[in-house]
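> A predicted structure for the sequence below; I have some questions about it.
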Amino acid sequence: MESFIHIPHESDFPLENLPYGVFSTKNDPKKRICVAIGLYVFDLSSVSHLYPQEVQNALRATSLNTLMGLNYDQWDVVRKRTQHLLSRGSELEQNIDLREKSLILQTECEMHLPAQIGDYTDFYSSIHHATNVGLMFRGKDNALMPNWKYLPVGYHGRASSIVVSGTPIKRPKGQTLPVDGQPPVFGPCRLFDFELEMAFFIGGAETKLGETIKAEDAWKNIFGFTLMNDWSARDIQKWEYVPLGPFTAKNMGTTISPWVIPVAALEPFLIDNFPQEPEVFPYLKHNKKFNFDINLQVAIRPDGKDATTVCKSNTKYLYWTPLQQVAHHTVTGCNIRPGDLMASGTISGETDDSFGSMLELSWKGTKEVRLGNGAVRKFLQDGDEVVITGFCKKNGLRIGFGSCTGKVLPADL
């Protein structure tokens, strides 16, 4: 395919990608749905009349929820029609007025959360990350908990504190236990961390309470993927997580990219699912490939200094697939809705430089992570900006995810 719009070399957003987002401009503060193409956003609301009647209302909405609530065939109609309009020889290329109205430079846009997120669930799907954490805190004989290879472990997170890329995150305060055997203390988190994650939005019709979704059918309920940073207060987490798991250590903020990459754009990068042993229960089985070769990278930019890459990982290291996550989430009859967000958990690889958190990179604070200009870190400091990026590349085709960024602000006095 070839677009009439210039696509810079190595752009995240060629015609084969077309990730969805929600934007506004200074001249028009109304939120509108768009796709990214090269250096531009393509305002779908301004060209909604060029689409089939059945999808027009979804393209005129102020969030992606209505579009997410359509079915797979309708998503395919929107995607193919958008690709046609942005291709050489289309009616859009010939209509100068409409072209100027619908194509806006990304630098002139403010990006917003792509959907109204009703519920958010974070899983724990990277076997290398889970093993690393187990080694640190329980030792090699009990690195993985007995349930880990039988079900996708997860917890329900806080949807209200999910923010779009670029939103600063304030260092949280809370209770910690600096010295075992001594009383806890209250104050700013000292062990603030990032978590490199991939998340996906639920789509399709809302299910009813009591309904279940089999893993083999769950692909119909996955609208698209986005980058995520699940900020974590490790010292607060250590004190509070027993016996019910993450709470305030995770609810100070979760950052996602503004761009939602449709599953169709990622299909050229499908790879074999991670081998699973022992055999999973029937409701978790699926023959469909649903693992992707997505290169991920984390950089830290200290205040006023250059960024340093501290991690390079890949979604291929995820043990549990998104299809299995949906199946397990609903096996009890839990209902899901368009716009719900589900995340992978920290994605770590096999090597030291592929660990997806400072907890692992510094190995619980026993090692220093070197940045540029002689700076070192064990955990994040005030003023640090964390930049997560991701892309797929194969046979000359590159699909990017944009970036997911957030800067650490000091705790309130």
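Thanks, I have it. Computed from a prediction, not measured in an experiment: that's the story for all the values here.

> rest of the way, CA atoms for contacts and neighbours
OK.

> helix or strand: which one has Thr131?
Thr131 belongs to helix 127-137 when assigned by DSSP states H and E.

> cool, and Leu266?
Using DSSP H and E, Leu266 maps to helix 263-266.

> following that helix, which helix or strand comes up?
Next along from helix 263-266, by DSSP H and E: strand 270-271.

> just checking, what packs against that following strand?
In terms of contacts (3 or more Cα pairs under 8 Å, 6 or more residues apart in numbering; DSSP states H and E), strand 270-271 is packed against strand 291-292.

> for the strand it packs on, name the packing helices and strands.
Against strand 291-292 (3+ Cα pairs under 8 Å, 6+ apart) you get strand 270-271.

> any idea how far Thr254 is from the nearest residue in space to Leu409 that is not next to it in sequence?
Spatially, and ignoring its direct neighbours in sequence, Leu409 is nearest to Lys170 (4.5 Å; Cα to Cα, 6 or more residues apart in numbering). Distance, Lys170 to Thr254, using Cα to Cα, to the nearest Å: 11 Å.

> so these two - more neighbours on which side?
Thr254 (25 against 16; other Cα atoms under 10 Å).

> cross-check the contact I'm expecting between that one and Val163.
Yes: at 6.1 Å, Thr254 counts as touching Val163 under the criterion of Cα atoms under 8 Å.

> list the helices and strands whichever helix in the chain runs longest packs on?
Selection of the longest helix in the chain by residue count, based on DSSP state H, yields helix 72-85. Here helix 72-85 touches helix 91-94, going by 3+ Cα pairs under 8 Å, 6+ apart.

> same thing but 10 Å
Secondary-structure packing of helix 72-85 (3 or more Cα pairs under 10 Å, 6 or more residues apart in numbering; DSSP states H and E): strand 32-37, helix 53-59, helix 65-68, helix 91-94, strand 222-230, strand 261-262, helix 263-266.

> is it possible to get JSON lines of these that adds mean neighbour count?
Conversion of the helices and strands packed on helix 72-85 to JSON lines gives the following (neighbours: other Cα atoms under 10 Å):
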{"stretch": "strand 32-37", "mean neighbour count": "26"}
{"stretch": "helix 53-59", "mean neighbour count": "16"}
{"stretch": "helix 65-68", "mean neighbour count": "23"}
{"stretch": "helix 91-94", "mean neighbour count": "16"}
{"stretch": "strand 222-230", "mean neighbour count": "25"}
{"stretch": "strand 261-262", "mean neighbour count": "24"}
{"stretch": "helix 263-266", "mean neighbour count": "18"}
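
> and here's the other structure:
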Amino acid sequence: MINDTRSLYSQLPSVDKLLHQADISSLVDSYGQTFIAEHLRKLQEEARIHIREKNDLPQWHNNWACALKAQIKNQQSHAIKPVFNLTGTVLHTNLGRALIAESAIDAVSQVMRSPATLEYSLDGASRGHRDRAVADLLCELTGAEDACIVNNNAAAVLLMLATVAPQKEVVVSRGELVEIGGAFRIPDVMIQAGCSLKEVGTTNRTHLKDYRNAINENTGLLMKVHTSNYAIQGFTAEVEGKELAALGKENNIPTAIDLGSGSMTDLSLLGLPAEPMPHDYLQQGIDLVTFSGDKLLGGPQAGIILGKKSWIEAIQRHPLKRALRVDKMTLAALNATLRLYQQPEKMAIEIPTLRLLTRPQAEIHDMAQRLLPHFQAYYGENYTIKISTCASQIGSGSLPIESLPSVAITFEAKEGKGSQLDALATHWR
């Protein structure tokens, strides 16, 4: 048995010998010798393990080039790839959320290709602040005194809490203790920020008196959280922003709201269900507002904090800010996206998220009719294919109970429904 095993090991070619095989040397031309040699060593190790466990050579031992190509393909399959979004959800978190505008793509391309004024002021020929240009634009669009940009909204909430209420209580309605994807929970974020949660009210009803009764000498913040990924309906009550702001001022306690998705425009004017806007809460007197850049805003992933200048300056000075700051590409994309909001007549056309959300059902139906003959010609032998009306979701925790009238091309397997549909899904992937 030992001799047999040794014989099997001896049949494994050396890396050098493999590199000189014609079908492998062509791969060296494409990927480089270091890359190919490393993958060949991995295959050798797989072969040794197979011999040790099975006392036999692997099936591919006579075709190392084929095994090598399969290994490379498998490695590259883990990279981020462009796909078609056929989920019926416009802002799909797992598919990257918002598509950004062409002007934002151009802006990113420009700053990627050359040095940029990330932290440099051409006017003063001196060091500047990387958030400044985007912050000024956000202030213009929302009426905020100042703004801060970090890498996502979870970071925005964490940084805001760590700055405003360290070692203090944060008062939040029980019905607003949200959890979003990835088990991100508001109470857990508070712990990481060094705050303690003081929940008030009940799941379905919270009143101003509940907040008032919770205030004590250790209260650091009165907070609302917009339940953007679920809705409580029926016998409900919640505290309005202006009420909370007034209570905060009365007791010299800051107030904040986490909007989550955060729309920069009145969606009802575009024929969509209304969603709270940052400037509404700022006008009501709320001190700080946080929201995402890659949801309803339609920009890159970012967390945005708007509010009182004194608080924003304190947030900018917090040590966590440097750890959570965004790069020049994010700032360039966000700046270009926000500039489109200065042109209300164009934003629903130029910003892909708004364009997709406002797309008429008739237009989607026309596209389905153009595609249908092609699908029927290619897949008609095994599937009954037709056009159906359906409802699409907005997604990414935005307007959870609302849907958009849409159109689908449906496939029904003529035989073996489960296996046929699985085969179709595999084919498309």
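Right, received. Where do you want to start? For clarity, every value in this text was computed on a predicted model and none was experimentally measured.

> any idea what the TM-score comes out to?
Scored against TM-score structural alignment, normalised by the length of the first structure, the superposed chains reach a TM-score of 0.22; 147 aligned residues with a Cα RMSD of 6.8 Å.

> coming back round to it: distance of the residue nearest to Leu409 of the first structure relative to Asp73 of the first structure?
Distance, Lys170 of the first structure to Asp73 of the first structure, using Cα to Cα: 42 Å.

> and what of Ile388 of the first structure?
On the measure of Cα to Cα, Ile388 of the first structure and Asp73 of the first structure end up 32 Å apart.

> same question for Leu359 of the first structure.
Using Cα to Cα, one obtains 43 Å as the distance from Leu359 of the first structure to Asp73 of the first structure.

> can you tell me the element Arg370 of the second structure falls in?
Going by DSSP H and E, Arg370 of the second structure is part of helix 361-379.

> beyond that helix, next helix or strand please.
Per DSSP H and E, the first helix or strand lying C-terminal to helix 361-379 of the second structure is strand 383-392.

> just checking, what packs against the helix of greatest length in the second structure?
Taking DSSP H as the criterion, the second structure has its longest helix at helix 33-54. If you count contacts as 3+ Cα pairs under 10 Å, 6+ apart, helix 33-54 of the second structure packs onto helix 2-10, helix 15-19, helix 22-31, helix 64-76.

> run the last query once more with 6 Å
Using 3 or more Cα pairs under 6 Å, 6 or more residues apart in numbering; DSSP states H and E as the contact test, no helix or strand touches helix 33-54 of the second structure.

> quick one, it and helix 22-31 angle?
Counting by axes from the mean of the first three to the mean of the last three Cα atoms, to 10 degrees, helix 33-54 of the second structure points 130 degrees away from the direction of helix 22-31.

> buried stuff in helix 33-54 of the second structure?
36-37, 39-40, 43-44, 47-48, 51 (16 or more other Cα atoms under 10 Å).

> do stretch 417-429 of the second structure as well
420-421.

> swap in stretch 388-395 of the first structure?
Under 16+ other Cα under 10 Å, the buried positions of stretch 388-395 of the first structure are 388-392.

> and which of those residues is nearest to Ser313 of the first structure?
Gly390 (9.4 Å; Cα to Cα).

> ok, now which ones touch the closest one?
295-296, 400-401 (Cα atoms under 6 Å, 6 or more residues apart in numbering).

> and with 7 Å instead?
Applying Cα atoms under 7 Å, 6 or more residues apart in numbering to Gly390 of the first structure gives the contacts 294-297, 400-401.

> ok, the buried residues of helix 33-54 of the second structure vs Arg6 of the second structure, which is closest?
Using Cα to Cα, these come closest to Arg6 of the second structure at Ile51, 9.4 Å.

> and that closest one, how far from Asn153 of the second structure?
Going from Ile51 of the second structure to Asn153 of the second structure by Cα to Cα gives 51 Å.

> got it, and Val111 of the second structure?
Applying Cα to Cα to Val111 of the second structure and Asn153 of the second structure gives a distance of 24 Å.

> and the two? which has more neighbours close in?
Asn153 (24 against 17).

> could you pick out the longest strand of the first structure?
Secondary structure of the first structure per DSSP state E: the longest strand is strand 397-409.

> so which elements touch that one?
strand 169-170, strand 222-230, strand 385-394 (3 or more Cα pairs under 7 Å, 6 or more residues apart in numbering; DSSP states H and E).

> nearest to Val133 of the first structure, of those?
Nearest to Val133 of the first structure among these is strand 222-230 (16.0 Å), distances taken as Cα to Cα.

> confirm Trp338 of the second structure sits in a helix?
Quick fix: residue 338 of the second structure reads Leu, not Trp. Yes: the assignment for Leu338 of the second structure by DSSP: H, G, I helix; E, B strand; the rest coil puts it in a helix.

> neighbours around Asn335 of the second structure, how many?
There are 23 residues near Asn335 of the second structure, going by other Cα under 10 Å.

> setting aside sequence neighbours, what's the nearest residue to it?
Val134 (5.4 Å).

> just say helix, strand or coil for that neighbour.
Taken by three-state DSSP, the conformation at Val134 of the second structure corresponds to helix.

> can you give me the neighbour number for it?
Val134 of the second structure, neighbours per other Cα under 10 Å, totals 21.

> ok, it to Pro344 of the second structure distance?
Counting by Cα to Cα, the gap from Val134 of the second structure to Pro344 of the second structure is 18 Å.

> which residues touch the closest residue to Lys407 of the first structure other than its chain neighbours?
Counting by Cα to Cα, 6+ apart, Glu385 is the residue found nearest to Lys407 of the first structure once chain neighbours are left out, at 4.0 Å. Applying Cα under 7 Å, 6+ apart, we find Glu385 of the first structure in contact with 300-302, 405-408.

> tell me the one of these nearest Val22 of the first structure?
Distances from Val22 of the first structure to the contacts of Glu385 of the first structure, taken by Cα to Cα, are shortest for Thr405, at 17.0 Å.

> hmm, the closest one is touching Thr389, no?
No: when contacts are counted by Cα atoms under 7 Å, Thr405 of the first structure is not listed as touching Thr389 (8.8 Å).

> since that was my last question, I'll sign off now.
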